[in-house]
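Peer 1: sharing a model prediction with you, sequence too.
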Amino acid sequence: MGKTVKRVNNRTLASIALVGAFAATLTACGADATTSATTGASNDASTEAAADLSGNLAGAGATSVEKAMGGWIAKFGEVAPDVTVSYEGVGSGGGREQFLAGGVQFAGSDSALTAEEAAAAVDRCFGGEAIELPLYISPIAVVYNLPGVDAEHLNMSPATIAKIFSGQITTWNDPAIAAENEGVTLPALAIVPVNRSDESGTTKNFTDYLAKASEGAWTYEASGDWPISGTQSGNGTSGLIDTVSGAEGAIGYADASRAGDLGTVALKVGDEYVPFSTEAAAKVVDASPRADDATDKRLVVKLDRTTTEAGAYPLVLISYSIACSAYDDAADAANVKAFLSYVASPEGQELASDAKVAGSAPISDSLRTEVQAAIDSITVQG
């Protein structure tokens, strides 16, 4: 379970009024190493706001966002030292479960709430509703362990990837792989597909891509639980990467920030092969429509997995920061608003985009405007 939340019941709505000034401080500080970036009246107001915020702010969820979350928490702590922020990487499903049970004030999830979960959030959010903010955008890398293969990337179509993970292609020198990689010497080595063992938003995004883009080669529905039994697996992103790294011939899928020294696949998009990059991931998100049940608080994107746009990389995950539109405690509301405002700020997004932190794709200015409006709508119930 997540960290127990300590209520600070003597807070009032005055806490909320200071969040705007506090968010301005965070924007000014950004990714600098210093905490003093403003002067005069602005600095006085922001200092007052930071001093007013205190208590515990607990989150849990997707392991894909752990690196970025670590950076955000560290920077937030510089300007709000009396707020103890924690985040437990338990997987997207575990994060949503803890959030809906009231164990944490916010969650991270690589898949949006289901209709049933959104309905359950009304009770958890004290008569309000869940807000879902697409604050972490990252390509999912198809990673492999093939020492000695001299190629910057291996090229694969969605159908080839689907056949590998469904067990139809079983050796690395299979003609289907060779045809897409002329001039590359491929070993007569068994392929070891590796999947996540836990319920995972990354798995749901990966299987959604296979289901929509493989032209029927993947016969399973998109799911956060791996649909095939008896496979090699790893728990969480780290567990999957460790499993792939430890087995020559293995192939898996993970948030691209965790690919490390493993080989990665360039995906066939239209007539070209596109390696992952933040720019290629952002192209897909900007070109994709909102989900049918999206609202001004639930900013859920319906990713276009079959795009043929040049330079786009359609195997992307969006990790949503999930919070309540209403809390029963003013300190909780103020802390959530301040923290998420920093995460959404240009500086917070720039911090996560640093390859040394997470290498994610920053959200666009237009999306940031919508996100901030949803954050600003958070209130105290009763």
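Peer 2: All right, it came through fine.

Peer 1: CA only for contacts and neighbour counts going forward, please
Peer 2: OK.

Peer 1: and the strands in the chain?
Peer 2: 55-61, 83-89, 106-109, 130-144, 154-156, 192-196, 232-234, 250-255, 263-269, 272-274, 316-324, 326-327, 379-380 (DSSP state E).

Peer 1: how about the ones you listed, which one is nearest residue 179?
Peer 2: Of all those, strand 154-156 sits nearest to residue 179, with 9.4 Å by CA to CA.

Peer 1: got the contact list for that closest one?
Peer 2: For strand 154-156, the external contacting residues (CA atoms under 8 Å, 6 or more residues apart in numbering) are 177, 180-181, 263-268, 273.

Peer 1: how about the strands of the chain in TSV, adding mean neighbour count and distance to residue 69?
Peer 2: What follows is the strands of the chain, written out as TSV (neighbours: other CA atoms under 10 Å; distance: least, CA to CA, whole Å):
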stretch	mean neighbour count	distance to residue 69
strand 55-61	25	10
strand 83-89	20	7
strand 106-109	31	9
strand 130-144	27	10
strand 154-156	23	31
strand 192-196	25	21
strand 232-234	19	22
strand 250-255	25	14
strand 263-269	22	24
strand 272-274	19	28
strand 316-324	27	11
strand 326-327	24	22
strand 379-380	21	24
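
Peer 1: how about those in a markdown table, adding distance to residue 370?
Peer 2: Shown next, in a markdown table, are the strands of the chain (distance: least, CA to CA, whole Å):
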| stretch | distance to residue 370 |
| --- | --- |
| strand 55-61 | 22 |
| strand 83-89 | 24 |
| strand 106-109 | 18 |
| strand 130-144 | 9 |
| strand 154-156 | 36 |
| strand 192-196 | 33 |
| strand 232-234 | 36 |
| strand 250-255 | 25 |
| strand 263-269 | 30 |
| strand 272-274 | 30 |
| strand 316-324 | 14 |
| strand 326-327 | 18 |
| strand 379-380 | 17 |
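
Peer 1: structure B:
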Amino acid sequence: MLKHAVLLFCALAVSATQATDITGAGSTAAAPLYTKWQQAYTKKTGNKLAYEAIGSSGGIKKIKENASDFGASDAPMSAADLKKFNLLDFPTVISGVVPFVNLPGVKDGELHLSADLIAAIYSGKIEKWNDAAIAKENPKLTLPNLRVLPLARADGSGTTFTFTDYLSRVNPEWKKQYGSNFSIAWHADVKTIKGSDDLVATLKKTMGAIGYAEYAYVVENSLNYVQLKNREGQYVRPNALSFKSALANSGWKNTGNFEEMLTDKPGPGSWPITGATYVYVPRITSQPERTAAVIQFFTWAFMEGDELANSLDYIRLPDSVQARVVHEMSSVVDAKGNRLSVPIFVK
């Protein structure tokens, strides 16, 4: 429980206010968790959150245009944009982006892939699942003579950003040809689909398909995930332990530096496509009651939402990061420069 958050916010002008409903938009990766948090929070406080899972680019666009109370993305915004649009960003949880397949005769987690193989698949260089390069990394599997159909997000996606950031770090050819971004110019063989839900639905009915999504979608939809080769040359499964390993081998825990990407971290048990989801709010708000309600919601989530996050294998932020987040949230002011009044709900 984030006791320091309670002490810090209680030091502000804390007062009882009427219920304030808020809106958020962006990350589809965070949507399963925000939905669970919202349901529990509404039951606790009576306050409601309407969240639109429209993709990270859409969420960033909305908060820049002041069309939503907060934006959510699976990649940190640049310091230049934060300054330009006068926004504050902070992470909420850690998880992983996971490749998954619809491959007959191959059980969950049996398929082993490396970054080079994934890059070759998504750049059109591998067309069949029984290709010699895939067979070499999977000598115990009988791979079908089936065409590979790579699926990717058509909308501006933080999940795509994290996925392509990983490929760019590990595969120089991918970095040169495609790079990393919320949306990229995919190879002609890649089928693009808007939203994680529709991508998952398409994969489920398409033999030979491979896609990627945040781990919560893998859990909720019982998808056939891939084991990935990490920096240490070990094949690892996506789960809370492998996400924690990547986090532990980063600067987040010791320095509170949440601008650092968590992809391709060292450690024999580290999941190589680990990442975080971020929230954006105004630093100087023209709607103090609504911004205070956003801060109240996420402070409650840090204090009481761990069990719900754990149920989807999201990882809570290290104490050093939570302390930094709470400190920065307390710096938000209204148009007159006054700190916000943020009621705190605890057990």
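Peer 2: Right, received. Where do you want to start? The shown structure was predicted, so the numbers you read here are calculated from the model rather than taken from an experiment.

Peer 1: so which of the strands of structure 1 comes closest to residue 226 of structure 1?
Peer 2: The nearest among these, by CA to CA, is strand 192-196 at 6.9 Å.

Peer 1: among the strands of structure 1, which is nearest residue 15 of structure 1?
Peer 2: Between residue 15 of structure 1 and these, the shortest separation by CA to CA is 10.5 Å, and it involves strand 379-380.

Peer 1: average offset of the closest one relative to structure 2?
Peer 2: In the superposition against structure 2, strand 379-380 of structure 1 averages 2.2 Å from its aligned positions (mean CA distance after the TM-score superposition for structure 1).

Peer 1: now the residue of structure 1 positioned farthest from its centre: how far from residue 46 of structure 1?
Peer 2: Note on structure 1: the largest C-alpha distance from the chain mean falls to residue 40, namely 37.4 Å (CA atoms, centre = their mean). Going from residue 40 of structure 1 to residue 46 of structure 1 by CA to CA, to the nearest Å gives 10 Å.

Peer 1: kindly report the same for residue 192 of structure 1.
Peer 2: Taking CA to CA, one finds residue 192 of structure 1 at 54 Å from residue 46 of structure 1.

Peer 1: and residue 380 of structure 1, by the same measure?
Peer 2: 22 Å.

Peer 1: what's the answer for residue 317 of structure 1, then?
Peer 2: To residue 46 of structure 1, residue 317 of structure 1 is 34 Å away according to CA to CA.

Peer 1: likewise for residue 27 of structure 1?
Peer 2: Distance from residue 27 of structure 1 to residue 46 of structure 1, by CA to CA: 11 Å.

Peer 1: ok so, going back, out of the strands of structure 1, the one nearest residue 213 of structure 1 is which?
Peer 2: Distance to residue 213 of structure 1, taken as CA to CA, is lowest for strand 263-269 among the strands of structure 1, at 9.5 Å.

Peer 1: quick one, helices of structure 1?
Peer 2: Assigned by DSSP state H, structure 1 shows helices spanning 14-17, 19-29, 40-52, 66-79, 92-100, 115-124, 158-165, 175-179, 201-213, 236-245, 278-287, 330-344, 346-353, 365-376.

Peer 1: please produce CSV containing those helices, extended by distance to residue 188 of structure 1.
Peer 2: Formatted as CSV, those follow (distance: least, CA to CA, whole Å):
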stretch, distance to residue 188 of structure 1
helix 14-17, 63
helix 19-29, 54
helix 40-52, 60
helix 66-79, 36
helix 92-100, 37
helix 115-124, 46
helix 158-165, 15
helix 175-179, 11
helix 201-213, 25
helix 236-245, 18
helix 278-287, 32
helix 330-344, 47
helix 346-353, 38
helix 365-376, 47
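
Peer 1: tell me which of those helices sits nearest to residue 296 of structure 1.
Peer 2: Closest among these, using CA to CA: helix 365-376, at 6.7 Å.

Peer 1: what sits up against that closest one?
Peer 2: With contacts defined as CA under 8 Å, 6+ apart, helix 365-376 of structure 1 is touched by 131, 133-134, 296-297, 299, 325, 337, 340-341, 344-345.

Peer 1: ditto for stretch 354-364 of structure 1
Peer 2: Stretch 354-364 of structure 1 is contacted from outside by 65, 67-68, 71, 135-139, 257, 278-279, 281-282, 344, 346, 349-353, using CA under 8 Å, 6+ apart.

Peer 1: mind listing what's buried along it?
Peer 2: Neighbour counts over stretch 354-364 of structure 1 (16 or more other CA atoms under 10 Å) mark 354, 357-363 as buried.

Peer 1: pick the one among those closest to residue 231 of structure 1.
Peer 2: Relative to residue 231 of structure 1, and with distances defined as CA to CA, the nearest of these is residue 358, at 28.5 Å.

Peer 1: quickly note the distance from the closest one to residue 278 of structure 1.
Peer 2: Taking CA to CA, one finds residue 358 of structure 1 at 11 Å from residue 278 of structure 1.

Peer 1: same question, residue 74 of structure 1
Peer 2: Residue 74 of structure 1 sits 23 Å away from residue 278 of structure 1, going by CA to CA.

Peer 1: between these two, which is the more surrounded one?
Peer 2: More crowded of residue 74 of structure 1 and residue 278, by other CA atoms under 10 Å: residue 278, with 19 against 14.

Peer 1: what lines up with the more buried one in structure 2?
Peer 2: Using TM-score structural alignment, the partner of residue 278 of structure 1 in structure 2 is residue 240.

Peer 1: same deal with residue 301 of structure 1?
Peer 2: Counting by TM-score structural alignment, residue 301 of structure 1 corresponds to residue 259 in structure 2.
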